[in-house]
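# Need the 3D shape of this:
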Amino acid sequence: MTVENSTIKNRIKNLLRSPSIKLRKNKTGNNKECLGNKVTLEKVLGITAAGNRALASDPRSGLVAYPAGCVVVLLNPKKSKQYHILNNSRKTITTLAFSPDGKHVVTGESGHVPAVRVWDVAERTQVAELQEHKYGVACVAFSPNSKYIVSVGYQHDMIVNVWAWKKNVVVAANKVSSKVTAVSFSDDSSYFVTAGNRHVKFWYLDHAKSSKVNATVPLLGRSGLLGELRNNFFSDVACGKGRKADSTFCITSSGLLCEFNDKRLLDKWVELRTGLATSLSVTEDLIFCGCADGTVRAFSPVNLHFICTLPRPHCLAATAPRWGPCSQTAKHVPRVSGGLPPDKG
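As a prediction, this is how the structure comes out:
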C-alpha cells in the first residue's frame, strides 16, 4: 500500500510539472485580464433613490441623474441611453444635484467618513472631494452662482457645511439637530433653506462671504416661523424665482403646500388633497407638487391658486386610446389658508 501511495503521489507531481498544465494556467490568467479590459457597464436596471434629494435633471441637456448603489446613472430620455459615473469608494450614493450650468454633478454618500464628491459630467471623472461628515450625507445643492456647495449630514452627523469647492475650503458650518431631508438655495445665492422633521431653517451666507479669515466661520441660521403647522414633517423645499424670489415654498408629508414670506413667516398654505406629498419643483410661473400614486399637481406661485393635475403615465407605456381618456384637470380646487398672526410664529 505504501509503494502504491508513493507511486500515485509521484504521478500527480509529474502532472503538475507538465508544460501543458502551465500553459492552461497561463491561458486562464490571460482570459481574466482580457475580460477585465472588455467588460463595461452598459445598462443599470433599478434605482436606489430615497426621495427627491437623489433625483435631478439638467434643463440644458435634458439629462436625468439618479443613483443605483455606488453608480450615478445619467439618463438621456430622448435617446433612451445611459451613461455612468462609478464611485470608486464603493459607498452607496444617497443624494445628488446638478450644477446650474449642467457641467458638474455633486454627490453625497453613506458609510464611515462619507465624502461629498464633484464629478465632471462630460468626462465622468471626479474633480473634487470633501470629507467633513462622519455618518452620511442627507442632501446636497449647488448655489446658483456655482461658487458654493451646501451639504447636510444625517441626523446623527448633525453638521451643515458650506464648501467653496473650487478652492476645497469649508467657508461656514454649523450644527443642526433635526432630521433634514431637503435643501434649496435662494436665487441670489445669499442664503439657503433646509427642511425636515418639524424643521424649516434659513441659513445666511453674507457674513461668511465678507469674512477675510481663512478659517471656517459659524453659519448663521434662523428658524422659520411655523405657527400652527409647527408639528408637521416638511418633506421638500424650494426657494422662489423671479418676482417671487423673496418667497420660499415647502410641502408637508401630510399634503400641504406652504409659502414663507421674506420675514420667514409661514403665512399661506393650500391643501393638496392627497394622502402623501413627497417632492416640489418651482419655476417662475408654476409650482409642481409630487403626491401619492404618481399624482402631480400644478399651482401658481403668485397666489397658490390651483391650475391642474397632470395626466399620469399610462401602464407599461401603453397608448392612451387603449386605456381610455385621462383627466387633464383635478376635480377640486384646494382651499387657501393663511394670515397667521406674527405672535403665533
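# drop to CA atoms for contacts and neighbour counts, all remaining ones
OK.
# Next one: the nearest residue to Phe185 once chain neighbours are set aside from Val152, what distance?
Excluding the flanking residues, the one nearest Phe185 by CA to CA, 6 or more residues apart in numbering is Phe192, at 4.1 Å. For Phe192, the distance to Val152 (CA to CA, to the nearest Å) stands at 12 Å.
# Same drill for those two, tell me which one is more crowded.
Neighbours of Phe192 and Val152, each counted by other CA atoms under 10 Å, are more numerous for Val152; the result is 29 against 24.
# Now that one: which helix or strand?
Assessed by DSSP states H and E, Val152 sits inside strand 149-153.
# before we move on, what about Val183?
strand 180-185.
# Could you check the angle whichever helix or strand comes after that strand makes with strand 149-153?
Later in the chain than strand 180-185, the nearest helix or strand by DSSP H and E is strand 191-196. If you take axes from the mean of the first three to the mean of the last three CA atoms, to 10 degrees, strand 191-196 sits at 20 degrees to strand 149-153.
# I'd like the structure of this one too, to check against the first:
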Amino acid sequence: MSIAIAQPRHIFGLRSSIAGNIAFHDEQTIVFPSGANCILYNTDAKTQRFIPGSEKSEGMTAMVVSPNRRYIAIAEKGEKATITIYDLHSLRKRKILSSPDIQSSEFVSLAFSPDSKYLVAQGGKPDWTLLYWTWEKSKVMASTKTSNPQTNGAIYQVCLVNFICNAL
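So this is what the prediction gives:
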C-alpha cells in the first residue's frame, strides 16, 4: 500500500506584510512570499517553483534578492531570529544565519551589498540591532543599536550602497 503525498503545484496570493516582498530573479521570473513559502513565478512559462519556510518558523518577515540575482535571503521569525540564504538556481540552502548579539525574535529588513558578498540585517524590538555579515562565512563583521528606546525611533528599512548619500 502506498501513501500519496500532497505537493503544491500553484500558490496564489502575496504576503504584503513582508519587507521587500517582490523582486525580479531574471526578466521572466518574479520572487514573492505567499503563505509560508517563497514563490518563483515564471511569467512566460506560467510555472512556479517553491522555497518552503522552515518548520519551526512563525513566518517570514523580510526577503531580498542579491544584486547578482544568484541568491535570496529570507528572514523568519521564531524563538530565535534566523536568515536563510538560498541559491536561486538550485533552490538549495547555502547558509543559515543567526546571532546571539540580538534579543529580537525577528529581522525586519535585509539588504545585500552591491557585490552580493555582505548582508545587512535589521533586528526588531526590543533592541533594534543592525548586523553586518560576511554571509558566506556566517561571520558578523559589525553590530550596532540603531534605535533609542526613549524616543521609540524604530528602523524598518536598511540598504547598502556603493556611493555617499547626501541629504538635502
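# re earlier: please verify my assumption that the residue nearest to Phe185 of the first structure contacts Tyr204.
Yes. Using CA atoms under 8 Å, Phe192 of the first structure is in contact with Tyr204, at 6.8 Å.
# hang on, the earlier thing: counting by contacts, list what the strand holding Val183 of the first structure packs against.
strand 137-142, strand 191-196, strand 234-239 (3 or more CA pairs under 8 Å, 6 or more residues apart in numbering; DSSP states H and E).
# That one against the second structure, how far on average?
With mean CA distance after the TM-score superposition for the first structure, strand 180-185 of the first structure departs from the second structure by a mean of 1.7 Å once superposed.
# Which residue numbers in the second structure does that strand align to?
Here strand 180-185 of the first structure aligns to the second structure at residues 155-160, judged by TM-score structural alignment.
# Quick one: average offset of the strand holding Val152 of the first structure versus the second structure, please.
Mean for strand 149-153 of the first structure is 0.6 Å (mean CA distance after the TM-score superposition for the first structure).
# What span of the second structure is that strand aligned with?
Going by TM-score structural alignment: strand 149-153 of the first structure matches residues 119-123.
# quick one on the thing from earlier: quick one, what contacts the residue nearest to Phe185 of the first structure?
For Phe192 of the first structure, the contact set (CA atoms under 8 Å, 6 or more residues apart in numbering) comprises Val183, Ser184, Phe185, Ser186, Phe202, Trp203, Tyr204.
# thought the first one was touching Phe234?
No. Because the distance of 11.0 Å does not satisfy CA under 8 Å, Val183 of the first structure is recorded as not touching Phe234.
# how about the strands in the second structure?
If DSSP state E is used as the criterion, the strands of the second structure fall at 23-24, 29-34, 37-42, 47-52, 60-65, 71-76, 82-87, 93-97, 107-112, 118-123, 129-134, 139-145.
# how big is the angle separating the longest one from strand 118-123?
Taking the same axes, to 10 degrees, one finds strand 139-145 of the second structure and strand 118-123 inclined to each other by 40 degrees.
# Now do strand 139-145 of the second structure against strand 129-134, angle only.
Using the same axes, to 10 degrees: strand 139-145 of the second structure against strand 129-134 is 160 degrees.
# got it, and the third one?
Calculated by the same axes, to 10 degrees, strand 37-42 of the second structure forms an angle of 50 degrees with strand 129-134.
# cool, the fourth one as well?
Going by the same axes, to 10 degrees, strand 47-52 of the second structure is angled at 110 degrees with respect to strand 129-134.
# Check the mean deviation of strand 47-52 of the second structure from the first structure.
Strand 47-52 of the second structure sits 1.0 Å off on average (mean CA distance after the TM-score superposition for the first structure).
# residues in the first structure aligned with that strand?
Using TM-score structural alignment, strand 47-52 of the second structure pairs with 81-86 in the first structure.
# What residues sit buried inside the match of strand 180-185 of the first structure?
Using 16 or more other CA atoms under 10 Å as the test for burial, stretch 155-160 of the second structure gives Ile155.
# Quick one: distance of that stretch to the chain centre.
The gap between where stretch 155-160 of the second structure is centred and where its chain is centred comes out at 12 Å by CA atoms, centre = their mean, to the nearest Å.
# which other residues reach that stretch?
By CA under 8 Å, 6+ apart, stretch 155-160 of the second structure touches 19, 108-114, 120-122, 124, 128, 146-147.
# any idea what Arg94 of the second structure aligns with in the first structure?
Under the alignment (TM-score structural alignment), Arg94 of the second structure pairs with Val127 of the first structure.
# what's the neighbour count on that match?
14.
# Am I right that it is in contact with Asp120?
Yes. Using CA under 8 Å, Val127 of the first structure is in contact with Asp120, at 6.5 Å.
# Relative to Ser138 of the second structure, how far out is the residue nearest to Arg9 of the second structure when sequence neighbours are not counted?
With CA to CA, 6+ apart as the criterion, Arg9 of the second structure has its nearest non-adjacent residue at 7.2 Å, and that residue is Gln48. Computed as CA to CA, the Gln48 of the second structure to Ser138 of the second structure distance reads 30 Å.
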